[in-house]
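[1] need a structure here:
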Amino acid sequence: MQAVPSTASGSIAPLVPAKHRRSGTAPEQQTTSGMLTPASAPAASLVRTWSGDREGVEWDGQPKEREPVRERAKPQIVQQPQQQVNRKGYARLDMIGKGGSSRVFRVLSQTNELFAIKRVSLDKTDAETMNGYMNEIALLKRLDGNSRIIRLIDSEVKPGSGGSKGHLFLVMECGEIDLARLISEQMKEPLNMVWVAYYWQQMLQAVHVIHEEKIVHSDLKPANFVLVRGQLKLIDFGIANAIANDTTNIQRDHQVGTVNYMSPEAIELPDGMRRLKVGRASDVWSLGCILYQMVYGHPPFQHLSVYQKMKAIPDSDYEISFPEYATPTVPAPPRQGSSGHGPTTPPKKLDHLKSRVRGDVITSIQSCLRRNAKERALIPELLQQSWLATQEPEAPSAKNLLGEKETIINPYYMVQLLKYGIKLGLDPSSANMSEEMVQKQAEHLVAELKSIQNQ
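    Coordinates of the predicted model:
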C-alpha cells in the first residue's frame, strides 16, 4: 500500500483499496451437476435463462409467471478529474495535504501507478521565491536515484489565464506514512532502540546527502521524512537554500523553521542585524530535537509556550532535561461535549512500561543540542556512533576503572599483605615509623602489586 508524502502542515491518509462489487446485471455463476445440483436431481430440474434484462426461471420444468420488466439502474462510472503534466494524464484521487499556496493530490498514472502531484499557485510568488522553486527542481533532478531523497518524476509550469500567473506542478514519488505519524504510533510502546537506531541512521544519511550538495534544509521536522517501501526519505525542499560561497552559513531575510525544532542561531538576532545565520549545524540541532522526540515522545521544548520557546532555545542558562527513563504515553480520551477549545487533557503515561535510556544515546542527543553551533557534532561523527548498530555499550574492565595509585587485591595477595604487615609490626624498628613513611610504604606496595598484575 502506498500513499503520498504530506506537506509541512498536512498528514498522510492511507490508501484504502475499493471493494469489488459484482454488477447487478451480471449473470450468476453457472452450476453443474458436479457442483451444487444434488446428484438425484434431473439435469433439467434447474434452468436459468437470460434474455436481455428479463430473467425467466423454471422449477421442476414448470415455467414460473414472469414478472413485468423493470428498468435496472445502470452502474455509474465515476470519472476522476484528470490532471495533465507535460501531456501525461493523471487521475486525481484525493487531496491529502495543503500548505499556504500549495496543494498535494494523490493521483493514478495511466499505467496504474500511484504518484503525488504538488500544485503550487504562483499568483503571490515573487522572483526570488520562483527562483527557489526552480532550484528545488534542479536539486531533486541532481539527486535522482539517491535512496534517501524523494524522487521527482516530472514537473511543469503552466501559465494562467485572466492575469493569473498560473501553477507549478511537481509529480513526485509516493510515500506510505510520514515520520511524525510513525513516532506518534511508536510512543504507545516501550522504548525500542532498534527502531530508533534504524530510522535515526536513515535521517542522518538523508541530511548528509544534501549537505554534501551544499544545501541547508533549515526546516527539518518529522513531517519532512516519509517512508517509501520501508525506507525513510527526505521531502519538502520548499525553503532549502544553497550555501553561498562554499561556507557553512547562509543569510536569511526572514525567520524560518518550526519553533519546536528551530536552532538557537535561527532565533537569535546578532546585535544591529536583522538577518539570520543558518548553516549545517542548524540542521544538526533540528535532528537532535527529532532524536529526543523519538526517545522521549516529545521534542525538548514542547511543554513551553511559543514565547517561552523563543526565549529558552537560545538561552544557555536554560537546561534541557534528559530523563533517565523514557515512558510511553497514550493520548487522553476526548472530553464529552468538548468543542475542541480550551485546555486539553495531558496524555496518559504508562509508567509500568518505562525503560532506561542508554547513556551513549543521551550523549548523542546532547552533542546535537549544544547552543554554540561550532560545538555541535558533525553528521559523519554521528553516523559512527556504536549504538547505531544496536550494540550494547562495552562494559569497562575493572582495570580501566582504577586510578593511577589503585590496584586490585584478591585473597591471595591479601594474605601476602597481612603476613608482611604482621612481620613489620613485630620489628622493633618499625615502631618509630612516621605517618609519612607509612604512606610511602603503602604506595610502594600498591605499585609493586600493580606491576606484578600487569605482567
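[2] when you work out contacts or count neighbours from here on, use the C-alpha atoms and nothing else.
    Will do.
[3] what is the burial count for F301?
    19 (other C-alpha atoms under 10 Å).
[4] go on, R181?
    Using other C-alpha under 10 Å: R181 sits among 14 other residues.
[5] element containing it, please.
    For R181, the element it lies in under DSSP states H and E is helix 179-186.
[6] any idea how far that helix is from the chain center?
    7 Å (C-alpha atoms, centre = their mean, to the nearest Å).
[7] in it, what's buried?
    If you call a residue buried by 16 or more other C-alpha atoms under 10 Å, then helix 179-186 has these buried ones: 179-180, 183-184, 186.
[8] distance check, the closest residue in space to L382 that isn't next to it in sequence against A377.
    Among residues not flanking L382 along the chain, S364 sits closest, at 7.2 Å (C-alpha to C-alpha, 6 or more residues apart in numbering). According to C-alpha to C-alpha, to the nearest Å, S364 and A377 sit 8 Å apart.
[9] okay, and the common contacts of these two?
    Counting by C-alpha atoms under 8 Å, 6 or more residues apart in numbering, S364 and A377 have no shared contacts at all.
[10] hang on, Y412 is in a helix, isn't it?
    Yes - counting by DSSP: H, G, I helix; E, B strand; the rest coil, Y412 is located in a helix.
[11] can you pull the contacts of the closest residue to K214 other than its chain neighbours?
    Closest residue to K214 in three dimensions, ignoring its sequence neighbours and counting by C-alpha to C-alpha, 6+ apart: I243, at 5.2 Å. Listed by C-alpha under 8 Å, 6+ apart, the contact set of I243 reads 214-216, 249-250, 279.
[12] from those, pick the one nearest V330.
    The nearest member of these to V330, counting by C-alpha to C-alpha, is V216 at 34.5 Å.
[13] how many neighbours does the closest one have?
    27.
[14] that one contacts G279, doesn't it?
    Yes - using C-alpha atoms under 8 Å, V216 is in contact with G279, at 6.1 Å.
[15] could you give the number of residues near Q205?
    Q205: 21 neighbours (other C-alpha under 10 Å).
[16] and this one, please, so the two structures can be compared:
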Amino acid sequence: MENLNLRQIQNAYTAIATKKSPTEGFQDHPVLNDRYLLLSLIGKGGFSEVHKAFCLKEQRYVAVKVHQLNKEWKEEKKANYIKHALRECDILKTLDHPRIVRLYDVFEIDTDSFCTVLEYIEGNDIDFFLKQHKYIPEKEARSVVMQTVSALRYLNNGIKPPVIHFDLKPANILLGTGTSSGEIKITDFGLSKQMCEDTYDPEHGMDLTSQGAGTYWYLPPEVFVQGPNPPKISSKVDVWSLGCIFFQCLYGRKPYGHNQSQAAILENQTILKAKEVEFPPKPIISDGAKAFIRRCLTYNVRDRPDVNQLSDDEYLRSYPKRSTTTASARTAQLLMNDSSN
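    Model prediction:
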C-alpha cells in the first residue's frame, strides 16, 4: 500500500463487534506489507498509532504500531525519532521472555512512516486500570512486582548485552487479561540502554547520555544530578521505578510529585529531595511491603539493591503458602529458576 497515512487508515474502520472470524467483513480495510489486516485503532500517541491487526500469514492477532514522522520536522528531529525506534527494535528482537512483549516484524510504509509489529495483548495497562479502580490489593500488586522482577532479572542476566529498561511505569506494564490478578507483559523499550562492555563499568555503571528523557515521577535522584560529567546509571534505575510503581498500585498515588507536572518536578527538584518515603495511613499495607518499597526507593544509589539482589528480597520470597494467583505461582518458579542459573 503506497502513500498510506494515518488518516486513511482511520477512515477505513467499521464496527467489528459482530464479526464471526478475524477477516470477515474487513475486505475494505488496509492490508499492510501484504499480510497485516488492520482491524481497529487501540491506542494513539504523539507520533504513532497502535492498531489491532490480523496476520494473514501466521493466522494470529498482532499489534501494529504505525510511526508517522511529521513532514515539517527538521532532519535532526526525524533522525532522533528513528534512532530511538530502531534501538527499541534492535533490543526487542533479541528478547524472549514470557513477561516481555515480543517483536515480530518491522517494515517501511513510505519515506515518512514505518511500522513495528508486536505481540497483541488483550488487556489494558496498569495506568488505565488504576484510573478505573484507583488501587490494586497488596496480594495482586505483589504478583505484578514479582512478574516484573522476573523480566528485569532476564534483562540483566538472560541476554548479552544486559538492558536497563529506563522507562518502567504503569503505562508500560500491560495486564494480559485486563485484571490485576493475571499475567503481565512489559512493553516500550524506546528509552532502554544496553550495558555494553565498552561503555558499562560493573562498579560505577554507564554514562546517561540522554539526560532529560523519561518519565520523571518514576526516575531516581541520580539521573537528575547536574554536573560537568553525565550521571552514571545501572539496573538500579529500574529498581527505583519498580518501587514507585508498587507504591502507586497500593495507594493510588505516586510517592513523589503526585500532583506536579514534569516541569514542576525539575523546577522544585522534587526527586533530588526525595530522601524519605511517606506512607498514607490507608489503605492498610503490610510492614513487609513498606520495607520492600523503602529498599527500592533507597536514596543513595550505592545502598540501593540492584535487580539481582531485589529478586532475592525476602518480601518476594516469603509469600504465603496458598498461592495468591496462578501468575504469581508461575513467577515464583521463574524467580527460583533465575537464581539457580
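[17] how about the aligned residue in the first structure for Y256 of the second structure, what does it touch?
    Using TM-score structural alignment, the partner of Y256 of the second structure in the first structure is F301. By C-alpha under 8 Å, 6+ apart, the residues touching F301 of the first structure are 260, 309, 313.
[18] considering those residues, which are maintained in the second structure?
    Here is what carries over to the second structure from the contacts of F301 of the first structure, by both residues aligned by TM-score structural alignment, their matches' C-alpha atoms under 8 Å: 260, 313.
[19] now the contacts of F301 of the first structure as TSV including distance to R148 of the first structure and secondary structure?
    Below are these laid out as TSV (distance: C-alpha to C-alpha, whole Å; DSSP: H, G, I helix; E, B strand; the rest coil):
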residue	distance to R148 of the first structure	secondary structure
N260	24	helix
K309	31	helix
I313	29	coil
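[20] now render the contacts of F301 of the first structure as a markdown table, adding neighbour count and distance to R358 of the first structure.
    Below are those laid out as a markdown table (neighbours: other C-alpha atoms under 10 Å; distance: C-alpha to C-alpha, whole Å):
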| residue | neighbour count | distance to R358 of the first structure |
| --- | --- | --- |
| N260 | 21 | 24 |
| K309 | 19 | 27 |
| I313 | 26 | 24 |
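[21] what do we get in the first structure for Y218 of the second structure?
    By TM-score structural alignment, Y218 of the second structure lines up with Y261.
[22] the stretch 151-300 of the first structure: strands as residue ranges?
    Taking DSSP state E, counting those that start in this stretch, the strands of the stretch 151-300 of the first structure run over residues 152-158, 167-172, 177-178, 215-216, 225-228, 231-234, 241-242, 249-252, 276-279.
[23] where in the second structure does the second one fall?
    Under the alignment (TM-score structural alignment), strand 167-172 of the first structure falls on residues 113-118 in the second structure.
[24] how much does that stretch stray from the first structure?
    Its matched residues in the first structure lie on average 1.4 Å from stretch 113-118 of the second structure after superposition (mean C-alpha distance after the TM-score superposition for the first structure).
[25] so how far is that stretch off the chain centroid?
    Computed by C-alpha atoms, centre = their mean, the chain-centroid distance of stretch 113-118 of the second structure equals 18 Å.
[26] what comes up buried for that stretch?
    For stretch 113-118 of the second structure, by 16+ other C-alpha under 10 Å, it's 113-118.
[27] spatially nearest residue to the residue nearest in space to the middle of the second structure (excluding sequence neighbours)?
    For the second structure, the residue nearest the mean C-alpha position is N172 (3.0 Å; C-alpha atoms, centre = their mean). Spatially, and ignoring its direct neighbours in sequence, N172 of the second structure is nearest to T187 (5.2 Å; C-alpha to C-alpha, 6+ apart).
[28] over to H165 of the second structure?
    Using C-alpha to C-alpha, 6+ apart, the closest residue to H165 of the second structure is S192 (4.4 Å).
[29] the counterpart of the one you found in the first structure: neighbour count?
    Alignment note: S192 of the second structure maps to A240 in the first structure; criterion TM-score structural alignment. A count of nearby residues for A240 of the first structure, using other C-alpha under 10 Å, gives 19.
[30] list the residues that contact A240 of the first structure.
    Contacts of A240 of the first structure (C-alpha under 8 Å, 6+ apart): 132, 136, 215-219.
[31] which of these does the second structure keep?
    Counting by both residues aligned by TM-score structural alignment, their matches' C-alpha under 8 Å, those still in contact in the second structure are 136, 215-219.
[32] what is the nearest of those to E268 of the first structure?
    S218 (14.6 Å).
[33] leaving out the residues flanking it, which one is nearest to the closest one?
    Looking at S218 of the first structure with C-alpha to C-alpha, 6+ apart, the closest residue is D283, at 5.9 Å.
[34] what's the match for that neighbour in the second structure?
    Checking TM-score structural alignment: D283 of the first structure goes with D238.
[35] quick one, what contacts L234 of the first structure?
    Contacts of L234 of the first structure (C-alpha under 8 Å, 6+ apart): 148-150, 203, 206-207, 224-226.
[36] which residue ranges of the stretch 1-150 of the second structure form helices?
    6-11, 75-92, 126-133, 138-157 (DSSP state H, counting those that start in this stretch).
[37] now the last one against helix 126-133, angle please.
    Going by axes from the mean of the first three to the mean of the last three C-alpha atoms, to 10 degrees, helix 138-157 of the second structure is angled at 170 degrees with respect to helix 126-133.
[38] longest strand in the first structure, please.
    Ranked by residue count under DSSP state E, the longest strand found in the first structure is strand 88-98.
[39] how far off centre is that one?
    So, by C-alpha atoms, centre = their mean, the centroid of strand 88-98 of the first structure is 24 Å from its chain's centroid.
[40] check which helices and strands that strand sits against.
    strand 82-85, strand 102-109 (3 or more C-alpha pairs under 8 Å, 6 or more residues apart in numbering; DSSP states H and E).
[41] could you dump those into CSV and include distance to E55 of the first structure?
    Output for those, formatted as CSV (distance: least, C-alpha to C-alpha, whole Å):
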stretch, distance to E55 of the first structure
strand 82-85, 39
strand 102-109, 39
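[42] please identify the most buried of these.
    strand 102-109 (a mean of 21; mean count of other C-alpha atoms under 10 Å).
[43] so that one corresponds to what in the second structure?
    With TM-score structural alignment as the criterion, strand 102-109 of the first structure aligns to 48-55.
[44] residues in contact with that stretch?
    In contact with stretch 48-55 of the second structure (C-alpha under 8 Å, 6+ apart) are residues 6, 22-23, 35-44, 60-68, 120.
[45] just the buried residues of those.
    Here, 16+ other C-alpha under 10 Å leaves 22-23, 36-41, 61-68, 120 buried among the contacts of stretch 48-55 of the second structure.
[46] right, I'll leave it there.
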